[in-house]
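Novice: no sequence on this one, just coordinates:
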């Protein structure tokens, strides 16, 4: 399922979303200039390697600082390929602007970064023994999707569903889209629970943790919709 449009109107440019898009693209361009060895070293140092924190003795032995928790944040600005980057940035653009418009710039920036860290913690909790560097903005963007459906529960999204050579374009409620997406993450994540040391290639539990974090944090960081306040009867 590829979301291509939502029916939520955004009336102003949202600078934090634009800044996040720019930073992620610039970081990826820098990654692309590195050779295989330099790229691997960058990923090991700045992406999230769960065993680095679960097994400090191993971390020290391989030259990593187990007391440096910056990768829980920095990993959300790294990507493993162009398709990974494009999919994440498109989803951020599609759903993030309406969330930033409701939250405001500072609160949305805090929401995005905090959600990314919480998603990283969720991944690290499940894949504690993994030595695979986890990277990507998917956890933070899952939080944006959770915030979007909370703030705009009646919104709809237009989906492109490629079926062999005949693309199907289908309008559905954003809740339905998010529900199917979340169910797929749970299904894949539940499978990884049985072999956590083998997992970590795709951060299913970062997606799950980010989505749940978004559902929770948005209630503290998003102000009420003025239109909802106007509709309330006088006390």
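Specialist: Arrived safely, thanks for sending. Since the model is a prediction, treat every value here as computed from it, not as a measurement. Numbers count the residues shown, from 1 in each chain.

Novice: all contacts plus neighbour counts: C-alpha atoms, from now on.
Specialist: Noted.

Novice: Can you show me the helices along this structure?
Specialist: For the chain, the helices identified by DSSP state H occupy 15-33, 36-46, 51-54, 56-61, 71-74, 82-103, 105-126, 138-151, 174-193, 204-221, 226-231, in order along the chain.

Novice: how about these, which one is nearest residue 4?
Specialist: Nearest to residue 4, of all the helices of the chain, is helix 82-103, at 7.7 Å by Cα to Cα.

Novice: Comparison target, given below:
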């Protein structure tokens, strides 16, 4: 299922959400060369998260074959910053467009319940939670991990807890046909989490190229972190804006 839009108005402009989308796009264009092979490979070599390198499981002199003609040496990499930098890198146009679309659909409403400073703290905590979820699945992995998906999973977890009955208009593929439906967020996002979790189970110990544990871990982190980081006065403001709603926003 792919979200098109949601029926969930905001009160405050999504400044932080827009800034994060802009930062990801700037990195994609100016650091990763908009997908050009050489800058893309170089960015993955320098700034992606490689668990086996972070925890020094890889012996000195280890190299990774990035393409048929390019290798990446793990010697001299600065591992700790990659816990954050990896979340602003992407592997393809589809990767960044889909991630930024999900962030746009769900980020504005989550930011609306927090305000700018809390939302940015929340987002970076979700990056770390997602990273460590993937690392724990295979601490010796040498596959580069990139993408904002884990942090966006956190945004989706927060959205599911904040606005479970908000309708999300979604594309649904049915074989050769594609239809649309307005689905309550709790079902659409719950289905997304279930798929990530089921897909992650065979990934323990490696062998899967998609960071499913990061997605699932980020989602759970978002569910938890929205509790202490939301602003109840902002949710009460939503209640006053929509007085006819039977389900009030309160955590």
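Specialist: In hand now; what should we look at? Note that the structure is a prediction, hence the values are computed from the model and not measured.

Novice: In TSV, list the helices of structure 1 along with mean neighbour count and distance to residue 8 of structure 1.
Specialist: Listed next are the helices of structure 1 as TSV, based on neighbours: other Cα atoms under 10 Å; distance: least, Cα to Cα, whole Å:
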stretch	mean neighbour count	distance to residue 8 of structure 1
helix 15-33	16	16
helix 36-46	16	36
helix 51-54	22	41
helix 56-61	14	46
helix 71-74	22	29
helix 82-103	20	7
helix 105-126	22	17
helix 138-151	28	10
helix 174-193	16	10
helix 204-221	23	17
helix 226-231	9	15
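
Novice: Which one of these lies nearest to residue 160 of structure 1?
Specialist: Across those (criterion: Cα to Cα), the nearest stretch is helix 174-193, sitting at 11.5 Å.

Novice: Against which helices or strands is that closest one packed?
Specialist: Using 3 or more Cα pairs under 8 Å, 6 or more residues apart in numbering; DSSP states H and E, the elements in contact with helix 174-193 of structure 1 are helix 138-151, strand 156-163, helix 204-221.

Novice: if we go to 10 Å?
Specialist: strand 2-6, helix 105-126, helix 138-151, strand 156-163, helix 204-221 (3 or more Cα pairs under 10 Å, 6 or more residues apart in numbering; DSSP states H and E).

Novice: can you count the residues close to the residue lying closest to residue 205 of structure 2 once chain neighbours are set aside?
Specialist: In space, not counting the residues next to it along the chain, residue 205 of structure 2 is nearest to residue 138; the distance is 4.8 Å by Cα to Cα, 6 or more residues apart in numbering. Other residues near residue 138 of structure 2 come to 18 when the count uses other Cα atoms under 10 Å.

Novice: Show me what residue 138 of structure 2 lines up with in structure 1.
Specialist: Under the alignment defined by TM-score structural alignment, residue 138 of structure 2 corresponds to residue 127 in structure 1.

Novice: Could you measure from its match over to residue 226 of structure 1?
Specialist: As judged by Cα to Cα, to the nearest Å, residue 127 of structure 1 and residue 226 of structure 1 stand 42 Å apart.

Novice: do the same with residue 174 of structure 1
Specialist: Using Cα to Cα, we find residue 174 of structure 1 at a distance of 22 Å from residue 226 of structure 1.

Novice: Residue 44 of structure 1 too?
Specialist: When distances are taken as Cα to Cα, residue 44 of structure 1 and residue 226 of structure 1 turn out to be 46 Å apart.

Novice: Repeat that for residue 54 of structure 1.
Specialist: Between residue 54 of structure 1 and residue 226 of structure 1 the distance is 46 Å, computed by Cα to Cα.

Novice: What residues does residue 138 of structure 2 make contact with?
Specialist: In this structure, residue 138 of structure 2 makes contact with 51-52, 132, 203-207, 213, judged by Cα atoms under 10 Å, 6 or more residues apart in numbering.

Novice: what's the farthest-apart pair in the residues you listed?
Specialist: The distance between the two most remote of the contacts of residue 138 of structure 2 (Cα to Cα) is 17.6 Å, for 132 and 207.

Novice: Contact partners for residue 68 of structure 1?
Specialist: Taking Cα under 10 Å, 6+ apart as the definition, contacts of residue 68 of structure 1 comprise 45-46, 52-53.

Novice: and it, what pairs with it in structure 2?
Specialist: Superposed on structure 2 with TM-score structural alignment, residue 68 of structure 1 falls opposite residue 79.

Novice: residue in structure 1 matching residue 210 of structure 2?
Specialist: Under the pairing rule here (TM-score structural alignment), the equivalent of residue 210 of structure 2 within structure 1 is residue 202.

Novice: Grab the nearest non-local neighbour of that match.
Specialist: Distances taken as Cα to Cα, 6+ apart place residue 134 nearest to residue 202 of structure 1, at 7.7 Å, with adjacent residues excluded.

Novice: Alright, that wraps it up for me.
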